[in-house]
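>>> Okay, here's the prediction I keep looking at, along with the sequence it came from:
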Amino acid sequence: MILPGLDSEGRWAVPDRLNMAAQCLAQPADAVAIIDLTGDVRREITYAALGEMVDGLARALLERVVAGDRVGVLLSQSPWCAAAHLAIWKIGGISVPLFKLFKHDALASRVGDAGVQLVLTDDEGAALLGDLAEPLLADQSAQNGAPVDFADTAADDPAVLIYTSGTTGSPKGALHGHRVLTGHLPGVTISHDHLGQTGDCLWTPADWAWIGGLFDVAMPGLALGVPVVAARMAKFDPAGCARIIELGGVRNVFFPPTALRMLKAAGAEISGLRSVASGGEPLGPEMLSWGRQAFGLDINEFYGQTECNMVASSCGAEFPARPGCIGHAVPGHEIAVLDAKGVPTTDEGDVAIKRGSASMMLGYWQRPKETAAKFRGAWMLTGDRGVWEGDFLRFVGREDDVITSSGYRIGPAEIEDCLLTHPAVATVGVVGKPDALRTEVVKAFVVLKSGENVDAKTLQDWVKDRLASYSYPREITFLDALPMTVTGKVIRRELKAMAVAEGAS
């Protein structure tokens, strides 16, 4: 089959002139674009209605900004959030997604770094924003007026500035062109077992301020004509998740790994889904096995990052998953594992993506040195370690996360997966702790399920019995919660700092 975004030869079909707003709104006017579940009331937004919302915002924006200006979007999942990004792209501006969960300093750093002067938001967002930038209330834009023409933009013209989640180092703005949506379409289609079947309907609990929410669900759904459910969850809970899926008629879900772990801990089982995709962190064999029981289907893992997303994926409709592996390279993207000299290897090495991927960033915003350091020749370095198993890519760990102990190189993901199979463990983060004898020892930070009680030795023996003898956690600390980014990833650098501090005390 020919995947969207590609030609019959599997090459990118990206026109020279491209505007993402036009790409997302090119569906029949009476077709359902967004199913709004605000307040648990179902409301269908057609493409015609969404287009009118976009034009209202675009007219308001044209009075305040010009093409190339950065405009913030501080809105949770809603039709207005989608309309805000589309309006900015329609006039040739650059949208900057902002999280409602950000505190003042996090907002200030991104608004300041991007040079944002205007933010599309609501009353709640305006209060969070304070005096950082001028707020424009999205839902109060004038809806009466002439349609706004789409800006004549090139595929490589800047369109969206997405800040990395900051798991390592300070957040950097990844600047993407109008081609970035096209670059996501093949992977999104594959990860949902050929998305676009009759009755398909997309949802994710992930905020649309994250690339996983905005470009793995919201905008691909609009571009492919698959209805997208907008339902803000103030706090993820399994019962609320099941209610949204039922009320929205959801058939295709992108669950971040954290959400899946919470569903597993609650013993949740959800029926009626056609596909479940997950990305952001590897799941491991235990979670995949649970997914078959909980959903009655295989969870399709995909791989990518803010700088170049949706480049590898599993697809249960095409091939069986291999436990511990992400999947195959998505057509259109070329992935390699590089050795220390930057040469592709079949051994463990640095995961890299070849220049030319349509979802690859233009560069880091105003950071030429960091941009240059991200590339090695024709390859963009992901900062992840991996190894090929045939056509399957196995994720070993972040380059900075890989633990060196007594000469062994140990990926934390496998140990985390093993600990998660223990019935008392809710979630876990594993890092290396400096050690004079072994260089590093494996250190685990564990959060137990409510009401559970287990000691460190029991968990250590659990890992010893299941993994290599050298990779069990020699130290375990129990916490009430792990430090997380707003996208639900464990912030290992904070755990690492805790481990280092323990060693120094």
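Cool, the structure landed.

>>> hey, let's count contacts and neighbours off CA atoms from now on
OK.

>>> Who are the contact partners of Val14?
By CA atoms under 8 Å, 6 or more residues apart in numbering, the residues touching Val14 are Gly5, Ala155, Arg179, Thr182, Ala358.

>>> Closest to the centroid, which residue in the protein?
Gly212 (2.9 Å; CA atoms, centre = their mean).

>>> Just the element for it, please.
helix 211-213 (DSSP states H and E).

>>> show me where the stretch 401-505 of the chain has helices.
For the stretch 401-505 of the chain, the helices defined by DSSP state H, counting those that start in this stretch cover 412-420, 456-464, 492-504.

>>> Kindly reformat the ones you listed as JSON lines containing mean neighbour count and distance to Trp290.
JSON lines is the format used below for the helices of the stretch 401-505 of the chain (neighbours: other CA atoms under 10 Å; distance: least, CA to CA, whole Å):
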{"stretch": "helix 412-420", "mean neighbour count": "23", "distance to Trp290": "11"}
{"stretch": "helix 456-464", "mean neighbour count": "16", "distance to Trp290": "19"}
{"stretch": "helix 492-504", "mean neighbour count": "15", "distance to Trp290": "25"}
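
>>> Those into TSV, with extra columns for distance to Leu25?
Shown next, in TSV, are these (distance: least, CA to CA, whole Å):
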stretch	distance to Leu25
helix 412-420	40
helix 456-464	51
helix 492-504	40
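
>>> Which of those helices sits closest to Ala321?
With CA to CA as the criterion, Ala321 lies closest to helix 412-420 of the helices of the stretch 401-505 of the chain, at 16.4 Å.

>>> number of nearby residues for the residue lying closest to Arg394 once chain neighbours are set aside?
Among residues not flanking Arg394 along the chain, Cys325 sits closest, at 4.2 Å (CA to CA, 6 or more residues apart in numbering). Neighbour count for Cys325, taken as other CA atoms under 10 Å: 25.

>>> How much space separates Cys325 from Ser313?
Per CA to CA, to the nearest Å, Cys325 is found 10 Å from Ser313.

>>> how much space between the closest residue to Phe255 other than its chain neighbours and Gly327?
Nearest residue to Phe255 in three dimensions, chain neighbours excluded: Ser278, at 5.2 Å (CA to CA, 6+ apart). Separation of Ser278 from Gly327 (CA to CA): 12 Å.

>>> Phe375 now?
23 Å.

>>> Show me which of these two is the more surrounded one.
Gly327 (27 against 16).

>>> Touching, that one and Ser314? I think so.
Yes: at 4.2 Å, Gly327 and Ser314 qualify as touching, with contact defined as CA atoms under 8 Å.

>>> which residues are common contacts for those two?
Going by CA under 8 Å, 6+ apart, residues that sit against Gly327 and also against Ser314 are Glu301, Phe302, Ala321.

>>> From the residues you listed, pick the one nearest Leu273.
Ranked by distance to Leu273 (CA to CA), the shared contacts of Gly327 and Ser314 are led by Glu301 at 15.9 Å.

>>> Please compare the first structure with the one that follows:
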Amino acid sequence: MHPSAHRDTFTREHLPPQDQWPELVFDLPELQFGSRLNAATELLDRWVEQGQGGRACVQGGGLKWTYAELQAEANRIANVLVHELGVVPGNRVLLRGTNTPQMAACWFAVIKAGAVAVATMPLLRAVELGKVIAKAEVTHALCDAALASELAAAQQQHPVLRVICHFRSPAPDGLEARASRQPATFTNVDTASDDCALIAFTSGTTGQPKGTMHFHRDILAICRCWPAHCLRAESGDVFIGSPPLAFTFGLGGLLLFPMSVGASTVLLEKAAPDLLLAAIAEHRATVCFTAPTSYRAMAPLVAQHDISSLRKCVSAGEALPAATRALWKQATGLELLDGIGATELLHIFISHTEEDAKGGATGKPVPGYQACILDDAGQPLRAGQVGHLAVKGPTGCRYLADERQLQYVQDGWNLTGDAYLIDEDGYYVYQARTDDMIISGGYNIAGPEIEAALLSHPAVAECAVIGVPDEDRGQLVKAFVVLREGHAGDVKALQEHVKASIAPYKYPRVIEFRTSLPRTETGKLQRFKLKEPGA
């Protein structure tokens, strides 16, 4: 590793041993990074230096900033961090806020100061925030004043968090007042390309979040792989979407990727399907990032909004059912760009372009990444065989002081926890999370396949499929179904629909109707909650 700029050496001291890291691959010319690199210099400052500071950059909540204005704001906040709050390079700084330009400025300020950004989901409560603070030994926090109470409660239990400064606050000691007294210039810390820049906590589909450590070069690497080769955005694009900036899908899609090409982004504090469609129309957005469930919910509402400006629609965060892809294309004429990423690898590593999209398939490895399907013994499987998805590339899993590193990284590969197969055309086809495979009567059954069949029925708005214990069959297939408005629950009709769609033995023998399904703040289905006793 290169000489670190961090005076607080916590992150280097708590990296996994290097023999537990995945093999890192830098086989594209654009992935050759020098020893010194600050991601803020590349993503923000260079546009101003090139005379393009007047370009639109970020807007939301009544604010509209150019690249030069965002840079000036980030510089002032960086000065506050260093000269008023006592932040030194390597300190962990917790960021708590909804998607706003102020949140973006705070993120860049932390990166400029050589500190480590620890962004958190706005809906986290004190207990959950406390786990993050304790695990990452967070010393400082920048928090939206509207979200102050839960963080204050967490600080009471975790005094390692010494300083909290509130933004979007009228207080004389609020961040805006402090920043107004600071100069709009700041010399970015000369960080090493392999200094830790952020710790991203997994969104918790298993209920046990983990801290993933990513370097400055990782931030640039994800901008040079999937966006360049699959998304192919342009400087005139206007990005918009729903994922929180604390979720790496949102950080990349709504901040890093647009700024990597000099485009602009719209940050929405609330992005429910109807609000997202209205915002697309209002801002004439061209690139949208959201989850499959949101596209499914938006499709029937499209006719009520002028979204003719849209030219790229990205789906990630969970598997994209073929029925949802078809529904969106029917409503808009646009092919969804599907992709699978992981917090451990920072962003998308298997995807496709609009031209080579294939219904039911995620895609192929993104340039810069390699992938294969392994059996339980770690041996490669042939096409058509279901096994463990294994990935390697310029980014990879480095958990913060977590014994699960040995589970995720094996023989140099990142094992994502997803069961996949490769079809006859070389496309990677999602089957299930490896811990969600249902074994019933000797058959291996993938829940998402049954979910896709159910979703193709006009009565079904949402669904989730799990295996439940059964004395005779080992497990029974159970479906939880949320009905569309105006439809009655007919178990027999849904069972027969599934039998007619896929192999009959896979049909759900138990169906329970619900008004909603448990999801994370990022929209991921939490199947583990449906498996809990009494769920």
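Everything's here; your move. Fair warning: this is a prediction, and the values are worked out from it, not measured in the lab.

>>> Aligned counterpart of Gly272 of the first structure in the second structure, please.
By TM-score structural alignment, Gly272 of the first structure lines up with Ser309 in the second structure.

>>> Do I have it right that its match meets Glu282?
No: if you go by CA under 8 Å, Ser309 of the second structure and Glu282 don't touch, sitting 10.0 Å apart.

>>> Which of those two has more residues huddled nearby?
Higher neighbour count among Ser309 of the second structure and Glu282: Ser309, with 15 against 12, using other CA under 10 Å.

>>> dump the residue contacts of the more buried one.
Ile280, Ala281, Arg284, Ala285, Thr286.

>>> and the gap between the aligned partner of His214 of the second structure in the first structure and Glu389 of the first structure?
Under the alignment (TM-score structural alignment), His214 of the second structure pairs with His176 of the first structure. Applying CA to CA, the value for His176 of the first structure to Glu389 of the first structure is 31 Å.

>>> in the stretch 151-300 of the second structure, which spans are helices?
According to DSSP H, counting those that start in this stretch, the helices that the stretch 151-300 of the second structure contains are 175-180, 216-224, 226, 248-251, 257-260, 273-283, 292-298.

>>> Check for me that Ala303 of the second structure belongs to a helix.
Yes: according to DSSP: H, G, I helix; E, B strand; the rest coil, Ala303 of the second structure belongs to a helix.

>>> Now do the same contact list for it.
Ala331.

>>> Tell me the spacing between it and Cys313 of the second structure.
Ala303 of the second structure is 17 Å from Cys313 of the second structure, by CA to CA.

>>> Quick check: the farthest pair among the contacts of Ser309 of the second structure?
Ala281 and Thr286 (9.7 Å).

>>> Which one's more surrounded, these two?
Thr286 (21 against 17).

>>> In the first structure, what sits opposite the more buried one in the alignment?
So, by TM-score structural alignment, Thr286 of the second structure is matched to Arg251.

>>> And Ile502 of the second structure, by the same measure?
Aligned partner of Ile502 of the second structure by TM-score structural alignment: Leu467.

>>> go on, Pro458 of the second structure?
Per TM-score structural alignment, Pro458 of the second structure is aligned with Pro423.

>>> Let me know the distance separating the aligned partner of Ala340 of the first structure in the second structure from Leu389 of the second structure.
By TM-score structural alignment, Ala340 of the first structure lines up with Asp376 in the second structure. Applying CA to CA, the value for Asp376 of the second structure to Leu389 of the second structure is 11 Å.

>>> So between the two, which is more surrounded?
Leu389 (24 against 8).

>>> Am I right that that one sits in a strand?
Yes: applying three-state DSSP, one finds Leu389 of the second structure inside a strand.

>>> If we ignore the residues flanking it in sequence, what's nearest it?
Ile373 (4.9 Å).

>>> Quick one: list the elements packing against the longest helix belonging to the first structure.
Ranked by number of residues, the top helix in the first structure under DSSP state H is helix 47-62. Helix 47-62 of the first structure sits against strand 32-36, helix 79-90, with contacts defined as 3 or more CA pairs under 8 Å, 6 or more residues apart in numbering; DSSP states H and E.

>>> Helix, strand, or coil at whatever residue of the second structure lines up with Val396 of the first structure?
With TM-score structural alignment as the criterion, Val396 of the first structure lines up with Gln431 in the second structure. Three-state assignment for Gln431 of the second structure (three-state DSSP): strand.

>>> do you know how far the counterpart of Gly467 of the second structure in the first structure is from Glu494 of the first structure?
Counting by TM-score structural alignment, Gly467 of the second structure corresponds to Gly432 in the first structure. According to CA to CA, Gly432 of the first structure and Glu494 of the first structure sit 12 Å apart.

>>> re the thing from before, checking my notes, the residue nearest to Phe255 of the first structure in a helix, right?
No: under three-state DSSP, Ser278 of the first structure sits outside any helix and is assigned strand.

>>> And it, how close does it get to Gly284 of the first structure?
12 Å.

>>> Looking at these two, which is more packed in?
Ser278 (27 against 23).

>>> Would you check that the more buried one makes contact with Asn252?
No: counting by CA under 8 Å, Ser278 of the first structure does not reach Asn252; the two are 11.1 Å apart.

>>> before we move on, the earlier item: give me the number of neighbouring residues for the match of Pro458 of the second structure.
The number of residues near Pro423 of the first structure, taken as other CA under 10 Å, comes to 12.

>>> burial measure for His214 of the second structure, as a count.
For His214 of the second structure, the count of nearby residues is 25 (other CA under 10 Å).

>>> Isn't it up against Ser193?
No: contact criterion CA under 8 Å: His214 of the second structure and Ser193 do not qualify, at 10.4 Å.

>>> Give the equivalent position in the second structure for Ala82 of the first structure.
Using TM-score structural alignment, Ala82 of the first structure lines up with Ala104 in the second structure.

>>> rewinding a little: enumerate every residue touching the aligned partner of the residue nearest to the centre of the first structure in the second structure.
Superposed on the second structure with TM-score structural alignment, Gly212 of the first structure falls opposite Phe249. Phe249 of the second structure makes contact with Pro243, Ala316, Gly317, Gly341, Leu346, His347, according to CA under 8 Å, 6+ apart.
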